[in-house]
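S.K.: take this sequence and fold it.
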Amino acid sequence: MQNVVIGFLGVKLDVGKNRRWKPTLSLVEHDEFHVDRLELLYDFKFNRLAHAVKREIEAASPDTEVVLNRLDLSDPWDFEEVYAKLFDFARGYGFDEDRERYHIHLTTGTHVAQICWFLLAESRHVPALLLQTGPPLHEDEPAKLDIIDLDLRRYNALQHRFDLIAQEYSDLLKGGIETRNAAYNGLISQIEHVAGATRAPILLLGETGTGKTQLAERIYTLKLDRRMIKGRMVHVNCATLSGPDGIAMLFGQRRGYTGQAGSERNGLLREADGGVLFLDEIDELGLREQAVILHAIETGRYYPLGADYEVTSQFQVIAGANRDLRKLAADGLFRQDLLSRLTAWTFEIPPLRQRREDIEPNLIFELARAERELGVQYGFNLDARERYLKFCRDPATLWPGNFRDFGASVRRMCILAARGRITRAMVEEEIRRLRGLWSAAQSDPDLKLLADLLGPQVDDIDLFDRAQLAEVIRTCRHSASLSEAGRNLFAQSRNRRKSTNDADRLRKYLAKFGIDWDQVNGA
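M.R.: Model prediction:
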């Protein structure tokens, strides 16, 4: 593994007028520490000195590559400017920890620059060890070079900065919403700490609509920002992984499995290599699929369909579930070994009815999102806002769809608001609509299924069509692909048709109601 050193040009010490020791040059004068590449940061005012030091290092150590990085500073003692420019440098640098070991040279640069290096190393924006050089104590001794690993939490001046960074990550996990529920805020703080400290699987439990998918995406962003991962996040809806098509979707498939050209596929596990695999609705995964995915999670190795050799994929797992996995395991519906692997870090997301103090901040968030997406500034009349918040906070309002219901409710009122003003009459109409949807959904399973998918649009569907559409959606959700669902639905009539493109026939049927395969399966 190569050693890479990053540091500032010493605008006084590297000149070497007052003493012979030059800190940057001394980096390549230690037999026990070879520098493969030196990334030297310099201000253009010292361009001549930077090139002179580069020539000296290349003469002293021909195997060391010297890369000059121009970083102009108006005031090298200005903390905000120095931190911002070093932060931008770090974000744009292509760190490769699999091939290179990074070090920050602390000896050169102002004290402000050294503090900024500390902060960036502690937060892993620069994944490096700290390197300190010094002149020899005696002429017959070599110059000093120490690799240091400070526990920066001992320094009160820096602890405040770390607290601010932690707060930034907590805000990220909360989507920028100023939540007030103490239990939820404590949960987010735990998730922030765990996500930034370990690569172990994370299990998110909670009712539908509590925001598990959004939270998983934010955890991925946090891990990406902290350089814990490099790849993408792959979202897998486990409810669709039934049958051979589901296994091929997950693990990939070789041409030899079917013998047909163009049948090869990498699989979702391969796509998640180096990133995060989000197993959404893992409680819907069959026992057979649970067995094969457990091996892949534990070892990072698996066999694509039709393959004679294993392939590897290193990914971090986030799983989401609506049901209690422990109860499913007790009933024999979920493998105990997979459960044990997933539950090292389990977080249960509370439903909206347990976070009523967060309704107002989320209302502000939903209004702002509607403004961005619809291009209109929205607001409530005073009496309308008070009435809506009173309804939302009422213990009798259970919010069965949680934030999904809440967000859809606010969006409906925004779209219907003339000139962006939401009136008391509009709020009363929305309250009646919500109560009607919830009451009907509780007594009619078909209507509940359609309401969860279509929202208020379900009111526009004839009673005759509701039962048929509900059965089509159930069939789709228990099928691995659009083609399989089509075969199941049109098994009899397809024998009487000249064309047997069941997938296209099903796609057109769903399109009549404004939905598609991805919407039905929650992709």
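S.K.: drop to CA atoms for contacts and neighbour counts, all remaining ones
M.R.: Fine.
S.K.: quick one: neighbours of Leu352, just the number.
M.R.: Neighbourhood size, Leu352 [other CA atoms under 10 Å]: 25.
S.K.: list the contacts of it.
M.R.: Listed by CA atoms under 8 Å, 6 or more residues apart in numbering, the contact set of Leu352 reads Thr210, Ile359, Trp399, Asn402, Phe403.
S.K.: narrow those residues to those in strands?
M.R.: Among the contacts of Leu352, no residue falls in strands (DSSP state E).
S.K.: which element is Arg432 on?
M.R.: helix 424-443 (DSSP states H and E).
S.K.: who's in contact with the next helix or strand after that helix?
M.R.: Next along the chain after helix 424-443, taking DSSP H and E as the criterion, comes helix 445-454. Identification of contacts with helix 445-454 by CA under 8 Å, 6+ apart yields 401, 437-438, 440-442, 457-458, 466-467, 470, 519-520.
S.K.: want to put them side by side, so please do this one too:
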Amino acid sequence: MMTNQQPNKTAVIGFLGTTLDNGFSETRWQRWRPTVSLGLHDELLVDELHILYSTRDKRLFKIIVDDVAQVSPQTQIIGHHVALSSPWDFAEVYAELYDFVTAFDFQDSTDYLLHLTTGTHVAQICWFLLVEAGFIPADLIQTSPCPRPDQTDPQGRYQVIDLDVSRYDELRERFEAEKQQHWQTLQANLVTQNAAYQQLISDIEKVATHSTAPILLMGATGAGKSQLAGQIYALKKAKASSTAQNKYTLDKFIEVNCATLRGDTAMSVLFGHVKGAFTGAASSREGLLKSADGGLLFLDEIGELGLDEQAMLLTALEEQRFYPLGSDTPISVSFQLMAGTNKDLRQAVADGTFRADLFARLNTWTFFLPSLKDRLEDLPANIDYELARLGSEQQQQYRFTSEARALYETFATSADATWQGNFRDLTASMTRLTTLAESKVIRVDDVQAEIERLTHLWGLSNSLSVTNHVNNEIINSLSNKKSDLAFNNQFIEQASWALLSIYLDEQTLTDIDPFDAVQLAYVIEVCLQHKNQAAAGRYLYANSRDKLKSPNDSDRLRKYLMKFGLRFDELDQESSID
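M.R.: Just a heads-up that it's a prediction; the model follows:
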């Protein structure tokens, strides 16, 4: 059966024009005013008009509200107060607008237009940047008065501008290149709440800017060694370019995973070969060490190198020269070295699989990177980072519903989340969630499916029991909140959403207010702790019962639950699932 799909609503967002919208006498109707003109076009039907204004412009805002209501009665006008001490201060304006758009509840069923005509030039630039960065899913609309001699026409003209950001790829690449060249600190590019990791990054930053000795990054697979190596290179390059007579121009960053190198191939890839050096060597090969001359070489998983390759690498480091395979002529090189490994090289030395002299050469600056499990306080920030990164790649804006975010974070920080692949697992998880999310919104069902995928990938025995265990942890945390004086308010809200996701359908979860969510979660918790509805009702209404002539606690509780489509016996059945 065919159904008629309702067309999307149209919403316009913009500043109140303190100059162009100004006017209090009846003569104001004889001239063009940009905000009012939005409601005067028959072909532009505005369902919602969001106006940003300051306290000092309340009177003008009220006039505009009344005037728009006269010309476009169907338009709902929503005012948003903004506090700007200086509308020409870029940092202040951008921060205020960023806070506004990140808190704004953009709906998939609404088409948004951003009104650029009103507001200062600084505000217009900030709007443009926020749209281009994907924070505002909107096209731009520009209004203007009619040209002479019709400039007194209050309707004026308008133009909708669809930003094709692909046209700005060249500019984006240039800005990115300039940003890489002018990196000043590692800490500015790595967000962390972990004190130990902050100190680690601070130490690495000092070493990277003051030493050319080898750096060894140790940590589990997926802990971020390769990413950090790239950031260290960017910092070193910026330092080298600003230092006169630096022998390392660092215009090259050569990276290789040593785990992919085996036998003669390893020798050839690293040190090169001459023609005829071995069967199949039909031509000469330069090798990565030569390619890295004057730059930085990152050998990831260096613990996988064979002993022969280790010996040649040590020679190249100490003598700054080496012999390609089949050659009697040494090659002179000068490069900085970084290495990464997930192995305990000290144990490898003891086992005879890694040379003690090479380890001593590498061990000048050794840093141990913590795993994701050791940095769980950074997980929310890394989720935001992945959403932004994936959104930038796909030119989309992805987001969680609040209850889906709470459920994902609760699972991700629980004992069941092993994160065996560390940040690689998180990156893969976020990639799956954003790829499968309908309308770019990640919902509870998406998260529940992803939890099952992760628990299966990690080889946990029963993904369903893990999901239920997470829900039980939430319920237990809520049950113990009275005795936990340090209980975090944010977790209470997140836990409430996660608990409600067990019992409420998606639409009800979307519509429920945060206040009702916390209250309902508490009521459900009490119901789960009592054998019948009457007992739960007596507990919940213990203080107000005496004020009623005919108290019926069970009936009051029944009516309360019915508001959300719930029944006590259904809650009891749900809670018995293991």
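S.K.: separate out the buried members of the contacts of Leu352 of the first structure.
M.R.: The neighbour count (16 or more other CA atoms under 10 Å) marks Thr210, Ile359, Trp399, Asn402, Phe403 as buried among the contacts of Leu352 of the first structure.
S.K.: what is the nearest of these to Arg326 of the first structure?
M.R.: Thr210 (19.9 Å; CA to CA).
S.K.: what sits against the closest one?
M.R.: Ile349, Pro350, Pro351, Leu352, Gly401, Asn402, Phe403, Arg404.
S.K.: the last one corresponds to which position in the second structure?
M.R.: This means Arg404 of the first structure. Matched by TM-score structural alignment, Arg404 of the first structure corresponds to Arg424 in the second structure.
S.K.: ok, for that match, nearest residue in space, not its chain neighbours?
M.R.: In space, and not counting its chain neighbours, Arg424 of the second structure is closest to Gly222: 5.1 Å by CA to CA, 6 or more residues apart in numbering.
S.K.: quick one: what's aligned to that neighbour in the first structure?
M.R.: Under TM-score structural alignment, Gly222 of the second structure pairs with Gly209 in the first structure.
S.K.: contacting residues around its match?
M.R.: Gly401, Asn402, Phe403, Arg404, Asp405.
S.K.: tell me which two in those are the farthest apart.
M.R.: Gly401 and Phe403 (6.5 Å).
S.K.: hmm, back to that, out of the contacts of Leu352 of the first structure, give me the two with the largest separation.
M.R.: It's Thr210 and Ile359 that sit farthest apart of the contacts of Leu352 of the first structure, by CA to CA, at 12.7 Å.
S.K.: so Leu216 of the second structure sits in a helix?
M.R.: No - read with DSSP: H, G, I helix; E, B strand; the rest coil, Leu216 of the second structure is strand and lies in no helix.
S.K.: what count of nearby residues applies to it?
M.R.: Other residues close to Leu216 of the second structure by other CA under 10 Å number 25.
S.K.: ok, now which ones touch it?
M.R.: Leu216 of the second structure neighbours (CA under 8 Å, 6+ apart): Met338, Ala339, Gly340, Thr341, Leu362, Asn363, Trp365, Thr366, Phe367.
S.K.: just those residues now: which is nearest Thr10 of the second structure?
M.R.: Of the contacts of Leu216 of the second structure, the one sitting nearest to Thr10 of the second structure (CA to CA) turns out to be Gly340, at 52.7 Å.
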